[in-house]
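>>> Structure here, sequence nowhere to be found:
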């Protein structure tokens, strides 16, 4: 690990913490982006609270997406579920075919405003990366290794959990990393249906033509996405014993 990436990570983390913990210290920086005496810093709700709510929403949705996609991905790579692969792929792709805004428009009349419709949209939108990388990872496991495990007396479930999934883990983690980053940005639209998150800052800026608010919300989301992507890359390297090639 070289010094430059470490310094970049620490710098990004420091900037993020400063933005959410001491936002008023950035008032001189953002004041030039305001007009007609508009406030340079969003203060209607604590930026720290909005950031924590945003992270909670993203991680909850990504966890559900990962569990569902992993389960379906495993099922369709087994002989008993192979025939369901086209149908499963078509269903998983629904989240990508329909934009999250359209999902929100459908979900709100059914479940109301707030966090629930946003969770539904994020879960659907985050299925595809984990689903596809799970299938690819399991298919790329060397059949010789699987046969060797069978020869050692391991049953189908033991081979799956003890051999196939560990070998497929790098690709599965890549899919989870993509899901987290996708959901980090997409979650901002949840504020249009009263879900608490950083989208509140961006939308307030758009409604009041306050570029400072838009930049604050966008910068925090971008820093979170970069740090989570980088953190997942490091986690992948730690769990698999090698550094990611990304």
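Arrived safely, thanks for sending. This is a predicted model, so every value here is computed, not measured.

>>> C-alpha only now, for contacts and for neighbours.
Will do.

>>> Check the protein for me, the residue farthest from its geometric middle.
residue 151 (39.3 Å; Cα atoms, centre = their mean).

>>> any idea how far that one is from residue 159?
Separation of residue 151 from residue 159 (Cα to Cα, to the nearest Å) stands at 11 Å.

>>> Check residue 140 too.
Distance of residue 140 to residue 159, computed by Cα to Cα: 14 Å.

>>> Settle it for me: which of those two has more neighbours?
More crowded of residue 140 and residue 159, by other Cα atoms under 10 Å: residue 159, with 19 against 13.

>>> In which helix or strand does the nearest residue to that one once chain neighbours are set aside reside?
Among residues not flanking residue 159 along the chain, residue 149 sits closest, at 6.5 Å (Cα to Cα, 6 or more residues apart in numbering). Following DSSP states H and E, the helix or strand that holds residue 149 is helix 143-151.

>>> what about versus this one:
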């Protein structure tokens, strides 16, 4: 067991302990609060907000992954190659419009709450996943794909048994990037009444309570690092299983 792994476990344990018993950590944030100000966020449950924040991000990333991977598969097939420029333009929509602008456009249609935030995160997460999937599917070793054809595999069999498994580490790298971006971006969802950790940060800014701001930012930051490291570990494991670690490392 590596030192880095142990450190991550300790950080995760501390995060869980803080979310379950935040008052036990009041001494850490006390210097950041002004006299007579509450030290620990008291306008909601930190654990509930964190779980809701993660659920929104997870839902958006699942849909973004399905759409982005589907588009990449389509344009790498002979019958769909002509749709590559259109698919790339669609994937770029989220990067063209900042999330705040997407929220502003979505609220009149979807109303306040979680829905506009999901739309913003979905659009913002498309491009990294699409481009990585495209790269993974178009840079496969020719010898491998030719061997699959020589074995008599159909196009669907080659996709499911050869192409996607080999491209999976690269696809996962795109998902990792989109997820980390979404974790931070989801905080702005609280401006349209979505229940995210942005509530904590906004409450701190409105009341000039730096302790609240630090708590919201710290939870989001720790989650981003832990999820990034976790997905990186899975990516490395997949690369070893498919024999790509040496070639790409």
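Happy to help now that I have it. Just so it is clear, the structure is predicted and the values come from calculations on it, not from any experiment.

>>> overall similarity of the pair, as a TM-score.
Here the superposed chains carry a TM-score of 0.96, computed using TM-score structural alignment, normalised by the length of the first structure; 245 aligned residues with a Cα RMSD of 1.5 Å.

>>> rewinding a little: residues touching the helix holding residue 149 of the first structure, excluding its own?
Residues outside helix 143-151 of the first structure that contact it (Cα atoms under 8 Å, 6 or more residues apart in numbering): 156, 159, 163, 164.

>>> ok, and the closest non-adjacent residue to the most centrally placed residue in the second structure?
Nearest residue to the geometric centre of the second structure (Cα atoms, centre = their mean): residue 179, 0.8 Å. Spatial nearest neighbour of residue 179 of the second structure, excluding adjacent residues (Cα to Cα, 6+ apart): residue 61 at 6.6 Å.

>>> same thing with residue 31 of the first structure?
residue 40 is the one closest to residue 31 of the first structure (Cα to Cα, 6+ apart), at 4.9 Å.

>>> How about the secondary structure of the one you found?
Taken by DSSP: H, G, I helix; E, B strand; the rest coil, the conformation at residue 40 of the first structure corresponds to coil.

>>> Now do the contacts for it.
Residue 40 of the first structure makes contacts with 27, 28, 30, 31, 33, 34, 212, 213, as judged by Cα under 8 Å, 6+ apart.

>>> Narrow those to those that are buried.
For the contacts of residue 40 of the first structure, a burial check counting by 16 or more other Cα atoms under 10 Å picks out 30, 31, 33, 34, 212, 213.

>>> would you turn the residues you listed into TSV with distance to residue 68 of the first structure and secondary structure?
Listed next are those as TSV, based on distance: Cα to Cα, whole Å; DSSP: H, G, I helix; E, B strand; the rest coil:
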residue	distance to residue 68 of the first structure	secondary structure
30	42	helix
31	45	helix
33	44	helix
34	45	coil
212	39	helix
213	36	helix
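
>>> Which of those sits closest to residue 130 of the first structure?
The nearest member of those to residue 130 of the first structure, counting by Cα to Cα, is residue 213 at 33.4 Å.

>>> mind checking how far the closest one is from residue 50 of the first structure?
Using Cα to Cα, we find residue 213 of the first structure at a distance of 13 Å from residue 50 of the first structure.

>>> tell me which strands and helices the strand or helix carrying residue 159 of the first structure is in contact with?
Using DSSP H and E, residue 159 of the first structure sits in helix 156-159. Helices and strands touching helix 156-159 of the first structure, as assessed by 3 or more Cα pairs under 8 Å, 6 or more residues apart in numbering; DSSP states H and E, comprise helix 143-151.

>>> tell me which residues of the helix it packs on are tucked away?
Burial within helix 143-151 of the first structure, assessed by neighbour count using 16+ other Cα under 10 Å, is assigned to 146, 149.

>>> How many residues are close by residue 119 of the second structure?
Using other Cα under 10 Å, residue 119 of the second structure is surrounded by 20 other residues.

>>> So which elements touch the strand or helix carrying it?
Element membership of residue 119 of the second structure [criterion: DSSP H and E] is helix 114-138. Applying 3+ Cα pairs under 8 Å, 6+ apart, we find helix 114-138 of the second structure packed against helix 46-75, helix 84-96, helix 99-110, helix 164-185.

>>> on average, how far is that helix from the matching bit in the first structure?
Overlaying the first structure shows helix 114-138 of the second structure at a mean distance of 0.4 Å from the equivalent residues (mean Cα distance after the TM-score superposition for the first structure).

>>> so how far is that helix off the chain centroid?
9 Å (Cα atoms, centre = their mean, to the nearest Å).

>>> Can you point out the buried residues in that helix?
Of the residues in helix 114-138 of the second structure, 114-137 count as buried by neighbour count, 16+ other Cα under 10 Å.

>>> quick check: angle from that helix to helix 84-96?
Helix 114-138 of the second structure and helix 84-96 meet at an angle of 140 degrees, taking axes from the mean of the first three to the mean of the last three Cα atoms, to 10 degrees as the criterion.

>>> Appreciated, that's everything.
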